[in-house]
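Engineer: Here is a sequence with its predicted model. Questions after.
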Amino acid sequence: MNTPTGQVDPRVVGVEVVTRAAVPIVGFRATASLCALRARSSAALRTMSVLLERAGVWPAGPATVILRPNNRPDSFEIMAGYSLPGHALGVDLATDRLPGGLAVQAVHPGSWDTLLGTYDQVGEWLAARHVTEVPLMWEEYLVGPQATEDVHAWRTRVVVPLPGTWPARGNPAGQDGTPVSPGRSTTA
């Protein structure tokens, strides 16, 4: 099912606010245009998977791609890797950290070809709450081609950390008007 950008995909699990722990990520860095983003991150994750398999190391979380918009239009700094506490792969890898704290997230069902629809939903949620600056975001590949060839079974979580000043007055996190506490989420 191909959902054009700008239309809500009814299969997307609702946008929700959650409290997340900080997570270290180990992997490869690159710069990629929007058009090359999926190919660059997929190649890096395949290489990481080979390194992990050879070393007999299991990641502590899903494959993750961190995206940071850079100064060029439609271009991103990316970091593709895994959470590997105390990694010892014997290879020089880049490190980064997913920030802890409040974040907004949505789970995208299906092919990565339709992932922009989920980004549109998250973007609409952020815009409705006057969150205008997004210095980074990330994708967590919960179920993908490594697990199944059935693209309808794929699940990708899109995560955007919220600024430390959120919620602003008049834009409460919880439906009851209270900020979200650890372990609590709210669906919009």
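Structural biologist: Everything's here; your move. Residues are numbered from 1 along each chain as shown.

Engineer: CA only for contacts and neighbour counts going forward, please
Structural biologist: OK.

Engineer: and the longest helix seen in the chain, what other elements does it pack with?
Structural biologist: In the chain, taking DSSP state H as the definition, the longest helix is helix 37-55. Using 3 or more Cα pairs under 8 Å, 6 or more residues apart in numbering; DSSP states H and E as the contact test, the elements touching helix 37-55 are strand 23-33, strand 75-82.

Engineer: got a list of what the closest residue to P24 other than its chain neighbours touches?
Structural biologist: Spatial nearest neighbour of P24, chain neighbours left out: R97 (4.3 Å); criterion: Cα to Cα, 6 or more residues apart in numbering. Counting by Cα atoms under 8 Å, 6 or more residues apart in numbering, R97 touches 22-25.

Engineer: quick revisit: any idea which helix or strand comes after the longest helix of the chain?
Structural biologist: As assigned by DSSP states H and E, the chain's next helix or strand after helix 37-55 is strand 63-69.

Engineer: what's the helix or strand for the residue nearest to P24?
Structural biologist: For R97, the host element (DSSP H and E) is strand 94-98.

Engineer: put this beside the first:
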Amino acid sequence: MLSTPEIVQTSAEQAAIIRLTIPRSEMMKQFGPAVGELMTTLAAQGVKPVGAVFAHHLKMSADSFDFELGVKTAAPVKASGRVHPGELPAAKVARAIYSGPYEGLPSAWDEFNSWMKANGHPQANDLWELYSVGPQSSPDPANWRTELNRPLVG
């Protein structure tokens, strides 16, 4: 289920990120271990995560994802291994909340993209998902919440 979309202005927010360029088929295999690596590095540096993990997709093709897996932080992170300082950008975005299991995200994005087109909101090439409620919070996928954000052009 998708909430009623809204247009909001975001502020730049510092984050710790790991850049991944992987085949789409590898997402479920790579995502969890990368989150663990990110959190372990933050803990070792004494940096507190702020909020949930996000995936900022920079390029997408039919067979691969190029994205930054990250989490906003209360203080800057120092580069260590694959973990680097980064940010979620300031942008005018269309935003909606998807409720349900991750397998439903492609359909939610289709519905969201259709809404943006129907309402005259030209889209930038990137997008991000913030996994506000997921397996770490609830064992029931019906309770999961993913914030969909699509920067707008113009």
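Structural biologist: Arrived safely. Just so it is clear, the structure is predicted and the values come from calculations on it, not from any experiment.

Engineer: Can you give me the first-to-last residue distance of stretch 131-144 of the first structure?
Structural biologist: Its start and end residues considered, stretch 131-144 of the first structure measures 30 Å (Cα to Cα, to the nearest Å).

Engineer: er, stretch 97-110 of the second structure actually
Structural biologist: For stretch 97-110 of the second structure, the end-to-end distance is 13 Å (Cα to Cα).

Engineer: And A55 of the second structure? What does it align with in the first structure?
Structural biologist: When the first structure is aligned by TM-score structural alignment, A55 of the second structure is paired with V65.

Engineer: Is it correct that that match is in contact with I78?
Structural biologist: Yes. The criterion here is Cα atoms under 8 Å, and V65 of the first structure meets it with I78 at 6.6 Å.

Engineer: Quick check: neighbours shared by these two?
Structural biologist: S41.

Engineer: between the two, which one's more packed in?
Structural biologist: V65 (27 against 23; other Cα atoms under 10 Å).

Engineer: Now which residue in the first structure aligns to T146 of the second structure?
Structural biologist: Under TM-score structural alignment, T146 of the second structure pairs with T156 in the first structure.

Engineer: That match against Q105, yeah?
Structural biologist: No. The pair T156 of the first structure / Q105 is not scored as a contact, 10.2 Å apart, by Cα under 8 Å.

Engineer: residues contacting the match of A55 of the second structure?
Structural biologist: With contact set as Cα under 8 Å, 6+ apart, V65 of the first structure has these partners: 41, 78-81, 138-140.

Engineer: how many other residues sit next to the nearest residue to it once chain neighbours are set aside?
Structural biologist: The spatially closest residue to V65 of the first structure, leaving aside those adjacent along the chain, is A80, at 4.3 Å (Cα to Cα, 6+ apart). A80 of the first structure: 29 surrounding residues under other Cα under 10 Å.

Engineer: With L51 of the first structure as the reference, measure out to the aligned residue in the first structure for M27 of the second structure.
Structural biologist: Residue pairing (TM-score structural alignment): M27 of the second structure is matched to L37 of the first structure. According to Cα to Cα, L37 of the first structure and L51 of the first structure sit 21 Å apart.
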